[in-house]
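Asks: only geometry, no sequence info:
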């Protein structure tokens, strides 16, 4: 490995601001529900219950936490309409929308490579099982 390459990937070479910022974003995108919620919101404004129906398996608590985190990060806006009962709507911000092209690229890559990955897993498992 070249010295230049080591310097770029060496964790000590990153300042805390750079490292913490990257980790925060990776943590947000890497959690179980964020990508699903962002994908559903990319189609437009959604109410809470609508999102809950569109994201199979998510609990009310996890949807609430995910939306709060996305709102805190400036990726989602929350609008409360003064009705009885109150209607709450969620929408991606411009920053949130800018993230959707990256998510789309990841989804496309996953679809393009799922066969290769499945075959690699099968071959790996067979090799592991064949060991004495």
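Replies: Alright, I've got the coordinates. Keep in mind it's a predicted model, so treat the numbers as computed, not measured.
Asks: use CA for all of it now, contacts and neighbours both
Replies: Fine.
Asks: Count the neighbours of residue 64 for me.
Replies: 14 (other CA atoms under 10 Å).
Asks: any idea how far residue 124 lies from residue 68?
Replies: 40 Å (CA to CA, to the nearest Å).
Asks: oh, I was asking about residue 21
Replies: 18 Å.
Asks: now swap in residue 88 and tell me
Replies: 13 Å.
Asks: can you pull out the helices in this structure?
Replies: Along the chain, counting by DSSP state H, helices occupy 3-9, 16-30, 34-41, 48-54, 60-72, 94-130.
Asks: so which of those gets nearest residue 78?
Replies: Residue 78 lies closest to helix 60-72 among the helices of the chain, at 7.1 Å (CA to CA).
Asks: Tell me the buried residues in that closest one?
Replies: Within helix 60-72, the residues that count as buried by 16 or more other CA atoms under 10 Å are 63, 66, 67, 68, 70, 71.
Asks: now stretch 28-38
Replies: Buried residues in stretch 28-38, counted by 16+ other CA under 10 Å: 28, 29, 33, 34, 35, 36, 37, 38.
Asks: okay, pairing it with this:
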């Protein structure tokens, strides 16, 4: 497995303990998975809620399980990765199991070069 991982440049609200927050794009050739985006939170997400990812004017919806989220429509995964390559900032909005709305900002600077590094993952 090979992956690109990023941490947010901003976390809101500032008054809560977010734990470790990551956005990951992974390659798992043995499982026939390429460029799979995943949001990983440091807390449990609200069951049945959605995580919304916005890059420029493009929106992507992720389903949640425990403390992670994946693109709801797997066919949109390449579009999300392409938007990440072409964008400058990404926001991720989620709801914790306690009902707290959270918002994370990520810089997309360097994402194309990073994804190129995992292109030939074997």
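Replies: In hand now; what should we look at? All values reported here derive from a predicted model rather than from experimental measurement.
Asks: After superposition, what is the TM-score?
Replies: Aligned and superposed, the two chains score 0.25 in TM-score terms (TM-score structural alignment, normalised by the length of the second structure); 57 aligned residues with a CA RMSD of 4.8 Å.
Asks: Quick check: which element contains residue 106 of the second structure?
Replies: strand 101-107 (DSSP states H and E).
Asks: Mind giving me the packing neighbours of that strand?
Replies: strand 10-12, strand 89-95 (3 or more CA pairs under 8 Å, 6 or more residues apart in numbering; DSSP states H and E).
Asks: Which elements pack onto whichever helix or strand comes after the shortest one?
Replies: Right, strand 10-12 of the second structure. Downstream of strand 10-12 of the second structure, the next assigned helix or strand under DSSP H and E is strand 22-28. Contact analysis of strand 22-28 of the second structure by 3+ CA pairs under 8 Å, 6+ apart lists strand 2-6, strand 33-40 as its packing neighbours.
Asks: circling back: tell me the first helix or strand C-terminal of the strand holding residue 106 of the second structure.
Replies: helix 111-117.
Asks: Quick one: residues in contact with that next one.
Replies: Residues outside helix 111-117 of the second structure that contact it (CA atoms under 8 Å, 6 or more residues apart in numbering): 4, 84, 85.
Asks: Can you mark which positions in that helix are buried?
Replies: Applying 16+ other CA under 10 Å to helix 111-117 of the second structure flags 111, 115 as buried.
Asks: follow-up on the earlier one: among the helices of the first structure, which is nearest residue 80 of the first structure?
Replies: helix 48-54 (10.9 Å).
Asks: How many neighbouring residues does the residue nearest to residue 5 of the second structure when sequence neighbours are not counted have?
Replies: Distances taken as CA to CA, 6 or more residues apart in numbering place residue 24 nearest to residue 5 of the second structure, at 4.5 Å, with adjacent residues excluded. Close neighbours of residue 24 of the second structure, defined as other CA under 10 Å, add up to 17.
Asks: Kindly report the same for residue 125 of the first structure.
Replies: Counted with other CA under 10 Å, residue 125 of the first structure comes out at 11.
Asks: What of the one 4 residues further on?
Replies: Per other CA under 10 Å, the neighbour tally for residue 129 of the first structure reads 9.
Asks: next one: residue 51 of the first structure
Replies: 20.
Asks: Who are the contact partners of it?
Replies: 37, 40.
Asks: how far away is the residue lying closest to residue 76 of the first structure once chain neighbours are set aside from residue 19 of the first structure?
Replies: Distances taken as CA to CA, 6+ apart place residue 92 nearest to residue 76 of the first structure, at 4.4 Å, with adjacent residues excluded. Look at residue 92 of the first structure and residue 19 of the first structure: by CA to CA, they are 26 Å apart.
Asks: The two: which is more packed in?
Replies: residue 92 (27 against 13).
Asks: just checking, that one touches residue 41?
Replies: Yes. Contact criterion CA atoms under 8 Å: residue 92 of the first structure and residue 41 qualify, at 6.2 Å.
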